[in-house]
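Asks: Any chance you could fold what I've pasted below:
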Amino acid sequence: MLRCMIPLHHSENQMRAALVALALLIPIPALAGQPVSLEALCFTPGGDCTGVIVDQIGKAQRQVLVQAYNFTDAAIVKALIDAKRRGVDVQVVIDRVNVCAEDKPVCRASGAVAAGLITRAGIPLSIDRKEKIAHNKVMVIDGHRVITGSFNFSQSAQKANAENLLVIEDEATARRYAENWRAHQGHSQEYQDR
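Replies: So this is what the prediction gives:
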């Protein structure tokens, strides 16, 4: 089910993103024989990608694994906290740019606020400092759904940037993303709220 469609007048970047999304529907050897469903496809400007993410988190029943470069959107943070309160296992790994980067003297205030809200809600949050940039934008939901794309979990992604977001329904794909999430979480440091 597609929730956000390509506008009739779309940019070259949006066309490239649409082609990438269509390419995901082509069988690849690692997943051959297994149907992969594109649950949603969204673009900004024009689409409510934040709404798609919040809706998907709201459907979570067991687990949400988050891996994010920019993690500042209040609606997404609230949806994750609400999921935790419903009994969903929520775990987050973010890039260091959200709190304090070693190469920058100033913390990104909204990222530190989001990290603090998440940890005070009892959600484990780790900072990935191993890579120069931990640039993933991924959520794995209930072991069978993946949210990914260029869309950062931020207001800028929704309101100011040209971005894309895919929601893929497939256990094998979700398993691969969850394995990658665990690898990054394994070398990340637990965040200590100040």
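
Asks: C-alpha from now on. contacts and neighbour counts both.
Replies: Will do.

Asks: Point to the residue nearest the middle of this protein.
Replies: Nearest residue to the geometric centre of the chain (C-alpha atoms, centre = their mean): Val138, 3.3 Å.

Asks: what residues does the helix or strand hosting that one touch?
Replies: If you go by DSSP states H and E, Val138 is part of strand 137-141. The contact list for strand 137-141 (C-alpha atoms under 8 Å, 6 or more residues apart in numbering) reads 57, 60, 62-69, 146-153, 174, 177-178.

Asks: Sort out for me which of the residues you listed are in helices.
Replies: Counting by DSSP state H, the part of these found in helices is 57, 174, 177-178.

Asks: How many neighbouring residues does Val106 have?
Replies: 11 (other C-alpha atoms under 10 Å).

Asks: Tell me which residues are up against the helix or strand that Lys78 is a member of.
Replies: For Lys78, the enclosing helix or strand under DSSP H and E is helix 74-85. With contact meaning C-alpha under 8 Å, 6+ apart, helix 74-85 is reached by 50, 53-54, 57-58, 60, 89-90, 114, 117-118, 121-123, 153.

Asks: Looking at these, which one is closest to Leu38?
Replies: Comparing the contacts of helix 74-85 against Leu38 with C-alpha to C-alpha picks out Ile53 as the nearest, at 14.2 Å.

Asks: The closest residue in space to the closest one that isn't next to it in sequence: neighbour count?
Replies: Leaving aside its sequence neighbours, Ile53 sits nearest to Ile76 (C-alpha to C-alpha, 6 or more residues apart in numbering; 7.1 Å). Other residues within reach of Ile76, judged by other C-alpha under 10 Å, total 21.

Asks: Another sequence for comparison is provided below:
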Amino acid sequence: MVASSLVWADQAPASSEPVAAPVLVDGARRIEVGFSPEGSAQDLVLRTIGAAKSSIRLSAYMLTSPDVTKALISAKQRGVDVAVVADHQGNLQGGAARAGQHALTLLARAGIPTRTVKAYAIHHDKFMVIDGKAVETGSYNYTAAAARNNSENALVVWNDADLAEQYLNHWQSRWEKGQAFKPSY
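Replies: Here you go, the predicted structure:
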């Protein structure tokens, strides 16, 4: 069934990698996938953020993407309740520290509650819960490298409140273990 739903992207990359069309699962629930570096993973992530009407709960290992950061701030500005929990070390120490700190600072300054987690060797979650009824997940880190350089995937399950509740409970448990991010500039 999935193979028959493959279509070529309008702007296919040089690799001509197929991009899966949305699959209707059981009447209301819909699944979409995207891949990078072909571009469809980031497009799907940004469309998912753009579709939010009431809430976004994002859990990230790394959050350094200017596009994702801007999309989250835009969602906040249009009245969506946005909150972010991210890995402490991945965003504030090591090679990506400058970009991670900048992204988290922009989010916090925009009024988006943001926490970092040190409780695990790596807080390696990568997902969003949208409006309590959709989940975006996959290998896709919210970074420029994930969009342009890495082989990554993103999957969104729309209209599945039961699945969203499970992810939201997991998000809440990590939020409770996090510490509020305080911008240093």
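
Asks: Please say which position in structure 2 the residue nearest to the centre of structure 1 maps to.
Replies: Under the alignment (TM-score structural alignment), Val138 of structure 1 maps onto Phe127 of structure 2.

Asks: Distance-wise, check that match relative to Ala60 of structure 2.
Replies: 7 Å (C-alpha to C-alpha, to the nearest Å).

Asks: try Val68 of structure 2
Replies: On the measure of C-alpha to C-alpha, Val68 of structure 2 and Ala60 of structure 2 end up 11 Å apart.

Asks: before we move on, what about Thr105 of structure 2?
Replies: With C-alpha to C-alpha as the criterion, Thr105 of structure 2 and Ala60 of structure 2 are 15 Å apart.

Asks: returning to that earlier point: so where in structure 2 does the helix holding Lys78 of structure 1 end up aligned?
Replies: Using TM-score structural alignment, the residues of structure 2 aligned to helix 74-85 of structure 1 are 66-77.

Asks: hang on, the earlier thing: gap between the residue nearest to the centre of structure 1 and Pro35 of structure 1?
Replies: Separation of Val138 of structure 1 from Pro35 of structure 1 (C-alpha to C-alpha) stands at 20 Å.

Asks: Could you do Ile94 of structure 1 as well?
Replies: 30 Å.

Asks: neighbour count winner among those two?
Replies: Neighbour totals were compared for Ile94 of structure 1 and Pro35, and Ile94 leads with 29 against 14 (other C-alpha under 10 Å).

Asks: Map the more buried one across to structure 2 for me.
Replies: In structure 2, Ile94 of structure 1 lands on Ala86 (TM-score structural alignment).

Asks: before we move on, what about Glu179 of structure 1?
Replies: Under the alignment (TM-score structural alignment), Glu179 of structure 1 maps onto Asn169.

Asks: so how many other residues sit close to the alignment partner in structure 2 of Gly149 of structure 1?
Replies: Aligned counterpart of Gly149 of structure 1 in structure 2: Gly138 (TM-score structural alignment). By other C-alpha under 10 Å, 17 other residues sit near Gly138 of structure 2.

Asks: Gly138 of structure 2: what's its closest spatial neighbour, skipping adjacent residues?
Replies: Excluding the flanking residues, the one nearest Gly138 of structure 2 by C-alpha to C-alpha, 6+ apart is Ala154, at 4.5 Å.

Asks: Checking my notes, the one you found in a strand, right?
Replies: Yes - counting by DSSP: H, G, I helix; E, B strand; the rest coil, Ala154 of structure 2 is part of a strand.

Asks: where along structure 1 do the helices fall?
Replies: Under DSSP H, structure 1 gives helices at 12-23, 49-59, 74-85, 109-120, 155-159, 171-187.

Asks: Can you add distance to Asn98 of structure 1 and give these back as JSON lines?
Replies: Below are the helices of structure 1 laid out as JSON lines (distance: least, C-alpha to C-alpha, whole Å):
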{"stretch": "helix 12-23", "distance to Asn98 of structure 1": "26"}
{"stretch": "helix 49-59", "distance to Asn98 of structure 1": "18"}
{"stretch": "helix 74-85", "distance to Asn98 of structure 1": "13"}
{"stretch": "helix 109-120", "distance to Asn98 of structure 1": "4"}
{"stretch": "helix 155-159", "distance to Asn98 of structure 1": "14"}
{"stretch": "helix 171-187", "distance to Asn98 of structure 1": "16"}
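
Asks: ok, residues contacting stretch 187-194 of structure 1?
Replies: So stretch 187-194 of structure 1 is contacted by 93, 115-116, 119-120, 124-130 (C-alpha under 8 Å, 6+ apart).
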